[in-house]
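Chemist: fold the stuff below for me.
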Amino acid sequence: MNWLLVIVGAMAGAPLRFLTDRAVQARHDSVFPWGTFTVNVVGSLVLGLVTGAVTAGAGSSDLQLLVGTGLCGALTTYSTFSYETLRLAESGARFYAAANAVASVVAGLGAVFLGAALAEALWT
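Modeler: This is a model prediction of the structure:
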């Protein structure tokens, strides 16, 4: 049953990632991968919120599997982030490559901590 929750979450997360990436990137005339950056930060925020809710007893392990592992696992993408950073560096856009690496890690960690703190404020 656990695998089914992960699959259902991923079935929502993967197309959501694709559609969000395309919508965000279409609004920016830049080589910076804003779409991937956005889905990774939003996914980190949601994961922090869900993990905090489960830790506080306000969410179940099923919620963690469905939203945390399934949805967030398919929504976020470390491989695309890595590939896009490499492509930026190879094309000579080294500033954007470095900015993507640093901003993605800082914003992702900040978002997951913010989500966990928000969950703690709401459910403890």
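Chemist: alpha carbons only for contacts and neighbour counts from here, please
Modeler: OK.
Chemist: helices or strands next to the lengthiest helix in the chain in the packing?
Modeler: Taking DSSP state H as the assignment, the helix of the chain that covers the most residues is helix 94-123. Helices and strands touching helix 94-123, by 3 or more Cα pairs under 8 Å, 6 or more residues apart in numbering; DSSP states H and E, are helix 34-55, helix 78-90.
Chemist: for comparison, sequence B:
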Amino acid sequence: MTALLVALGAGVGAPLRFLAGHYLDGRYPLGTFLVNIAGSFLLGLFSGMSLSGHEAALLGTGFCGAFTTYSALAVKSVELGRLAGTTYAVGTALAALAAACAGYAAA
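Modeler: The predicted structure follows:
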């Protein structure tokens, strides 16, 4: 049952991530940045809500896990070059951490 819930959540999160990247990424990977920040906020929120195991599997692991994207963050960071890519990676990590804390506090 848990694996099915993870797959169901991922089936919603992954297409949303794809659409955000497809429509918002350009010279600067805005879509990738936004999904990572939004997903971090949601994961913090869900963690603060103390979801049940099934709810956490669906929303946390499934949806947020598929919605956020470390692999695209890594690729986009390399594509931006050494200085801009490092700034982008560090900025994303700090903003995602702040968003997760904000989500947790909001719960």
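Chemist: after superposing, what score do the chains get?
Modeler: The TM-score (TM-score structural alignment, normalised by the length of the second structure) is 0.93; 107 aligned residues with a Cα RMSD of 1.2 Å.
Chemist: rewinding a little: out of the helices and strands packed on helix 94-123 of the first structure, nearest to Gly110 of the first structure?
Modeler: helix 34-55 (8.2 Å; Cα to Cα).
Chemist: angle of the closest one against helix 94-123?
Modeler: 30 degrees (axes from the mean of the first three to the mean of the last three Cα atoms, to 10 degrees).
Chemist: who's in contact with helix 34-55 of the first structure?
Modeler: 17, 20-25, 28, 59-61, 63-64, 67-68, 72, 75-77, 80-81, 100, 104, 107-109, 111-120, 123 (Cα atoms under 8 Å, 6 or more residues apart in numbering).
Chemist: next SSE downstream of it?
Modeler: helix 61-63 (DSSP states H and E).
Chemist: which neighbouring elements make contact with the helix or strand following that following helix?
Modeler: Using DSSP H and E, the next helix or strand after helix 61-63 of the first structure towards the C-terminus is helix 72-75. Using 3+ Cα pairs under 8 Å, 6+ apart, the elements in contact with helix 72-75 of the first structure are helix 2-26, helix 34-55.
Chemist: can you say which of the helices and strands packed on helix 94-123 of the first structure is packed in most?
Modeler: Ranked by mean neighbour count under mean count of other Cα atoms under 10 Å, those are led by helix 34-55, which reaches a mean of 23.
Chemist: and it, how far out from the chain's middle?
Modeler: Chain-centre distance of helix 34-55 of the first structure: 5 Å, with Cα atoms, centre = their mean, to the nearest Å.
Chemist: what's the angle from it to helix 78-90?
Modeler: If you take the same axes, to 10 degrees, helix 34-55 of the first structure sits at 150 degrees to helix 78-90.
Chemist: before we move on, back to that, want to try CSV for the helices and strands packed on helix 72-75 of the first structure, with distance to Ala89 of the first structure as columns?
Modeler: Shown next, in CSV, are those (distance: least, Cα to Cα, whole Å):
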stretch, distance to Ala89 of the first structure
helix 2-26, 19
helix 34-55, 16
